[in-house]
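Trainee: Compute the structure for the input listed below.
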Amino acid sequence: MAYRNDGYRVAVIGASGNVGREMLAILAERGFPAKEVIALASSRSAGQEVSYGEDQVLKIQNLETFDFTGVDIALSSPGAKVSAEHSPRAAKAGCVVIDNTSQFRMDPDVPLVVPEVNPEAIAGFRKKGIIANPNCSTIQMVVALKPLHEAFGIQRVVVSTYQSTSGSGKAGMDELFNQTRGIFMNQPWRDHQEKFTKQIAFNAIPHIDVFMDDGATKEEWKMNVETRKILDPKIKVHANCARVPVFIGHAEYVNIETDKPIDAEAARAVLRKAKGVTVVDMREDEGYVSPAECAGEDPVYVSRIRDDATTENGLSFWCVADNLRKGAALNTVQIAEVLCRDYLDA
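Mentor: Have a look, this model is predicted:
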């Protein structure tokens, strides 16, 4: 399969936000075959300008009044409520929507896709004209789990996340910056509290998204149900999610139990060959990757691969990724690349 010779009309919904801007940057970086790129956002942002590549500037158009007729693909990250209204509208006009919000992820008629893990699921876009992009914390974990599951058969996953403030958008990053500055100036942290339930500067908050009836937060629930939809419904997942005072880059400690015997050496060899994974695992100072080092990078970095002697066939590892890139914008663009190459003109 190959791309269409004359290129594609691409709309970026939510172009004024962190993820939308990253989508525009990555489309340009990867040379996506777009003959036209359209920036869309709410009426509040209409008329503002955003960068596309190094030398192009796009004027944001009003999403509410935009006609999607003739648009091939929309990369969408405007928030779930907005997406619930406009993604089906775009799909009805013949545009394939790759949606980065939580709105459609668990819809049985909408494929939930990580290209390194389940690219074949993209074919399901024909049911509703929508493809869902998973949650950022789920994406990086399943990229690392996929090759291990194929080689050893994963039964159970226990994951603890350390998620950056950019997962809450620009407002979350601003809150971290303003609280940190305020503390050094003897200002009460509550003077700069809008997004998070507790102080985020110099702190860790074991609470992302709303609480559910069983005591889990919705972020933890997402990691459970999304992993099983993407990778294997038989895998058991228990997640613990925390917000930490980092601007960009999510980190996760992952423990797995497998059907077949597994050890660190065998797992390391499998992960070194895996798509989208970079192994940096030296048992010495600086022999691992931290969130600050993965910002602006595409791979999922895996470090600290160790045997877990507390259970039969157990392994643990540390993984980090740029949540705005692989956790959101990059994964969306990668889906679009496979969609265009293998399906739109098939």
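Trainee: only C-alpha atoms for contact and neighbour calcs from this point on.
Mentor: OK.
Trainee: Thr217 contacts Met223, correct?
Mentor: No: if you go by CA atoms under 8 Å, Thr217 and Met223 don't touch, sitting 10.3 Å apart.
Trainee: who's more crowded, those two?
Mentor: Met223 (24 against 19; other CA atoms under 10 Å).
Trainee: Wait, that one touches Asn135, no?
Mentor: Yes: using CA under 8 Å, Met223 makes contact with Asn135 at a distance of 7.5 Å.
Trainee: any idea how far the most far-flung residue of the chain relative to its centre is from Ala204?
Mentor: Relative to the centre of the chain, the most outlying C-alpha is that of Asn186, 35.9 Å out, by CA atoms, centre = their mean. Distance, Asn186 to Ala204, using CA to CA, to the nearest Å: 20 Å.
Trainee: repeat for Ala41
Mentor: 32 Å.
Trainee: now do the same end-to-end measure for stretch 111-119.
Mentor: End-to-end for stretch 111-119, by CA to CA: 10 Å.
Trainee: now the strands: where do they sit in the stretch 201-346 of the chain?
Mentor: 236-243, 250-258, 277-279, 300-307, 314-321 (DSSP state E, counting those that start in this stretch).
Trainee: pretty sure Leu27 is in contact with Thr332, am I right?
Mentor: No: in terms of CA under 8 Å, Leu27 does not count as a neighbour of Thr332; the distance is 9.9 Å.
Trainee: Next, the second sequence, to be compared with the first:
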Amino acid sequence: MTKQLTVAVVGATGAVGSKMMEQLIKRNFPIGTIKFLASARSAGKPIEFNGQTYTIEEATPEAFEGVNVALFSAGGSVSAVLAPEAAKRGAVVIDNTSHFRMDPEVPLVVPEVNRGDLAKHKGIIANPNCSTIQMVAALEPIRQAFGLTKVIVSTYQAVSGAGVSAIQELKAQSENWEAGKNVEANILPAASDQRHYPIARNVIPQIDKFTDNGFTYEEMKMINETKKIMHAPALKVAATCVRVPVVSGHSESVYIEVEKEVSVEDIFDVLRNAPGVVLQDDITTQTYPMPIYAEGEDATFVGRIRQDLDNKKGFHLWIVSDNLLKGAALNSIQIAEAMLEDNLL
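Mentor: Below is the predicted model of the structure:
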């Protein structure tokens, strides 16, 4: 008989939290008891889950007593305070924020890539950045087969990565453009103390704030997280992260350099057998990944694979995935499933 677990969801009403709830149901996660936790402002409100109505409870340290798995998606400041409290009370925290990702004591995990790191956890496991997850899922099989020395990625990231309010703003801006009305921008590209730009009919070459080195925090997340997940500190990684007027589904143009001289067909063969990856690459039928078709799908889709014209060890790839699923909620649930299978829960 499958072990029945007590699960807590922190931040269930957000874009990622609602997807976590959907995945728990869809994947038939063994829930004995579930509780939904939020700020005092939301406590007491009803929430629907799997045909039943629950009452949201205030997220306090004591609320995690008896919890086996705590899924966090309520912002880094919440995780910073409550994740250690939940772990202290025996819960395994799977945190979807950036707060713990680069903590050397916290595993940063994509199950298809570094599942073994789960055994090293000390109560908290970090879910990587959405754009990082899909890239390493596609590149790790190539790295294992042929080695990997360099990664240069440019992203085309959907507005859902910035939350429900960004989705609503894209819709409102698009409607106002069509109606000839004033277009207001209050959300993107970054926090409230930054200048804002419209995303409808636009692309914004900034996600999150800028760091002192000219890269944004989003770009540095991709750079640092990729090295940590792959256990490849010497890997050369550079990123340019761009927000595009797409609701869901991140796309990435990725250039890589491998250690061995191989062919495009060799890359195809590796990706055809890669877990969680779907190869979509046929130029005769114009078959390649697109976010409109990746939305709602679990896989990471890869196509447009070409050998570089000047470097035999260089290859170009196009990688697409649903950022709210594999890029966030699904990966979190897969971490919990892997821990259950490996007797870590």
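Trainee: what TM-score do we get after superposing?
Mentor: The TM-score (TM-score structural alignment, normalised by the length of the second structure) is 0.95; 338 aligned residues with a CA RMSD of 1.4 Å.
Trainee: So for Leu27 and Thr332 of the first structure, which sits in the more crowded spot?
Mentor: A count of neighbours by other CA under 10 Å puts Thr332 above the other of Leu27 of the first structure and Thr332, at 29 against 23.
Trainee: Columns distance to Pro119 of the first structure and mean neighbour count on top of the strands of the stretch 201-346 of the first structure, output as CSV?
Mentor: Below are those laid out as CSV (distance: least, CA to CA, whole Å; neighbours: other CA atoms under 10 Å):
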stretch, distance to Pro119 of the first structure, mean neighbour count
strand 236-243, 22, 19
strand 250-258, 23, 23
strand 277-279, 16, 20
strand 300-307, 17, 23
strand 314-321, 20, 25
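Trainee: Between those strands, which one is closest to Leu148 of the first structure.
Mentor: strand 250-258 (8.8 Å; CA to CA).
Trainee: chain center to that closest one: distance?
Mentor: Chain-centre distance of strand 250-258 of the first structure: 17 Å, with CA atoms, centre = their mean, to the nearest Å.
Trainee: what helices or strands is that strand leaning on?
Mentor: helix 136-152, strand 154-163, strand 314-321 (3 or more CA pairs under 8 Å, 6 or more residues apart in numbering; DSSP states H and E).
Trainee: Tell me how many other residues surround the counterpart of Val246 of the second structure in the first structure.
Mentor: For Val246 of the second structure, the aligned residue in the first structure is Val246 (criterion: TM-score structural alignment). The number of residues packed near Val246 of the first structure is 21, by other CA under 10 Å.
Trainee: I'd say Val246 of the first structure and Ser164 touch.
Mentor: Yes: between Val246 of the first structure and Ser164 a contact is recorded at 4.7 Å, counting by CA under 8 Å.
Trainee: ok, back up a step: which neighbours do Leu27 and Thr332 of the first structure have in common?
Mentor: Contact criterion CA atoms under 8 Å, 6 or more residues apart in numbering; no residue bridges Leu27 of the first structure and Thr332 by contacting each.
Trainee: on that earlier part again, so which of Ala41 and Ala204 of the first structure has more stuff around it?
Mentor: For Ala41 of the first structure versus Ala204, neighbours defined as other CA under 10 Å are more numerous around Ala41 (26 against 16).
Trainee: distance of the closest residue to Gly249 of the second structure other than its chain neighbours from Leu330 of the second structure?
Mentor: Distances taken as CA to CA, 6 or more residues apart in numbering place Asp322 nearest to Gly249 of the second structure, at 4.1 Å, with adjacent residues excluded. According to CA to CA, Asp322 of the second structure stands 10 Å off from Leu330 of the second structure.
Trainee: swap in Met102 of the second structure?
Mentor: On the measure of CA to CA, Met102 of the second structure and Leu330 of the second structure end up 21 Å apart.
Trainee: same thing with Asp208 of the second structure?
Mentor: From Asp208 of the second structure to Leu330 of the second structure the distance is 23 Å (CA to CA).
Trainee: For the two, indicate the residue with more neighbours.
Mentor: Comparing Asp208 of the second structure with Leu330 by neighbour count (other CA under 10 Å), the higher total belongs to Leu330, at 24 against 17.
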